[in-house]
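> Predicted coordinates and the sequence they were generated for:
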Amino acid sequence: MGNYTLYIQLALMFVVIYFFMIRPQQKKAKNEKEFESALKVGDKIITKSGLHGKVSELAATTVVIETMSGKLKMERSAISMEMSAALTKK
């Protein structure tokens, strides 16, 4: 009887870890991929390092951002989904 409760507790622990840690991370990664693929020329964005700019060119994995001091070529993954969404809400 004692062994069964141990296995049930372990199974419940893995279920809790999955729903509170693994699944939200997968959902966040999926949303970031969708955001990256939905970028278009003219979108105002903020990078993860805090640079503000506007998308001027798009390539498969890179993006050219126009800032006040010039143009920068960056990876699409360097664009922050949360900060860019907050910028567009203003």
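Received it, and whenever you're ready, just let me know what you need.
> C-alpha only now, for contacts and for neighbours.
Noted.
> so what's the most centrally placed residue in the chain up against?
Of all residues in the chain, the one closest to the mean position by C-alpha atoms, centre = their mean is Glu32, 3.3 Å from it. Taking C-alpha atoms under 8 Å, 6 or more residues apart in numbering, we find Glu32 in contact with Met81.
> Tell me the spacing between it and Ala59.
With the distance defined as C-alpha to C-alpha, to the nearest Å, Glu32 ends up 17 Å from Ala59.
> For the host helix or strand of Glu82, buried residues please.
If you go by DSSP states H and E, Glu82 is part of helix 81-89. Of the residues in helix 81-89, Met81, Met83, Ser84 count as buried by neighbour count, 16 or more other C-alpha atoms under 10 Å.
> dropping in the other structure now:
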Amino acid sequence: MTLLTAFVSFLAADAPASGQNPLGSAWIMPVVILVMMYFLLIRPQQQQRKEQQARIASLQPGAKVVTTAGIYAIVHSVKEQTVVLKVAEGTMVEFDKQAVARIFPKDTDKK
């Protein structure tokens, strides 16, 4: 007797005699899967999006930032949709606010 045959016979022996689904009604599993997807995928993304929007709203001139392109810079000015970053002495680059990936506290140096 193979392992698969033993497993199938074990499942058949434990099946309820009334012919009902051993896991309950058929709609419970899809509901459980949807709830798991919400807590494992959707909710964390929503929280990350809110945190990113809060960071972008708190941008102030003089803050040290890193863009999504990996450019380290200092915020020179903040406009409605964009931010002007000082990349080097005398070099200003305008980025979309969404391109700011991280903001360093003003009292720490970038590493």
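In hand now; what should we look at? Because the structure is predicted, anything quoted here is derived from the model rather than measured.
> Any idea what the TM-score is?
For this chain pair, the superposition-based TM-score is 0.86 by TM-score structural alignment, normalised by the length of structure 1; 88 aligned residues with a C-alpha RMSD of 2.3 Å.
> tell me which of the buried residues of helix 81-89 of structure 1 is nearest to Leu6 of structure 1?
Nearest to Leu6 of structure 1 out of the buried residues of helix 81-89 of structure 1 is Met81 (C-alpha to C-alpha; 41.7 Å).
> residue contacts, that closest one?
Taking C-alpha under 8 Å, 6+ apart as the test, what Met81 of structure 1 contacts is Glu32, Phe35.
> ditto for Glu51 of structure 2
Counted by C-alpha under 8 Å, 6+ apart, Glu51 of structure 2 has zero contacts.
> Leu10 of structure 1 versus Asn3 of structure 1, what's the distance?
11 Å.
> now do Ile79 of structure 1
Ile79 of structure 1 sits at a distance of 39 Å from Leu10 of structure 1 (criterion: C-alpha to C-alpha).
> Neighbour count for those two, which is higher?
Between Ile79 of structure 1 and Leu10, Ile79 has the larger neighbour count (other C-alpha atoms under 10 Å), namely 23 against 12.
> before we move on, back to that, what's the counterpart of the residue nearest to the centre of structure 1 in structure 2?
Under the alignment by TM-score structural alignment, Glu32 of structure 1 pairs with Gln52 in structure 2.
> Over to its match. Which of the three states is it?
Using DSSP: H, G, I helix; E, B strand; the rest coil, the structure places Gln52 of structure 2 in helix.
> what's the distance between it and Ile74 of structure 2?
Distance of Gln52 of structure 2 to Ile74 of structure 2, computed by C-alpha to C-alpha: 18 Å.
> same deal with Lys86 of structure 2?
Lys86 of structure 2 sits 5 Å away from Ile74 of structure 2 when distances are taken as C-alpha to C-alpha.
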